[in-house]
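Asks: The following block contains a protein sequence and its predicted model.
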Amino acid sequence: MKVWQLREMTSDELAHRIRELEEETFNLRMQKAIKELSNSKRFKEIKKEIARIKTIINERKLGIDKSFSKTEE
């Protein structure tokens, strides 16, 4: 998910997204344990997305305005 899409989400939606990603990480770990993992790159993608979400949540708590529109990128 792109950063601008995450910034448009509410804090509750972001928290829900983190929970979804953590569940997906758990499922991937189980697949890895039984040797059925097909996309090991997904671990890295999930880790980065969780970090992006946590950064956005922290920016909101600190009152930092980083709201850029998609066209400004």
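Replies: It's in. Computed from a predicted model, the values in this text were never measured in an experiment. Numbering: from 1, shown residues only.
Asks: okay, CA-based contacts and neighbour counts for the rest of this
Replies: Noted.
Asks: Look up the closest residue to the spatially most central residue of the chain, ignoring the ones flanking it.
Replies: A centroid search over the chain (CA atoms, centre = their mean) returns residue 49, at 2.9 Å, as the residue closest to the centre. Nearest in space to residue 49, with sequence neighbours left out and distances taken as CA to CA, 6 or more residues apart in numbering, is residue 1 at 7.3 Å.
Asks: A further structure is provided below for comparison with the first:
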Amino acid sequence: MNAQELRDKTPDQLRDTLVQLKKEAFNLRFQQATGQMENTARMRQVRRDVAKVKTVLNEKAAAAASEA
């Protein structure tokens, strides 16, 4: 997931993506705790994707606030 794809989405779509990523992060933490995790690199990727989505949401909110 790259930043340009995220910037093309609406804030509602970004919030939905954020919810999905947080659910995935929870499931990955659960898998790690039970010893069932196969791809440990996925945790890092999900955390970074969450950060990207939050950054784009904050950019959109700041742009909307400056216009108003």
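Replies: Happy to help now that I have it. Since the model is a prediction, treat every value here as computed from it, not as a measurement.
Asks: where's residue 51 of the first structure relative to residue 57 of the first structure, distance?
Replies: Spatial separation of residue 51 of the first structure from residue 57 of the first structure under the definition CA to CA, to the nearest Å is 10 Å.
Asks: So which of those two has more stuff around it?
Replies: Counting neighbours by other CA atoms under 10 Å for residue 51 of the first structure and for residue 57 shows that residue 57 has the greater number, 19 against 13.
Asks: what's in contact with the stretch of helix or strand residue 31 of the first structure belongs to?
Replies: Using DSSP states H and E, residue 31 of the first structure sits within helix 11-33. Residues external to helix 11-33 of the first structure that are found in contact with it (CA atoms under 8 Å, 6 or more residues apart in numbering): 6, 37, 43, 46, 50, 53, 57.
Asks: Buried among those residues? Make that a PyMOL selection.
Replies: Buried subset of the contacts of helix 11-33 of the first structure, written as a PyMOL selection, criterion 16 or more other CA atoms under 10 Å:
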select buried, resi 6+46+50+53+57
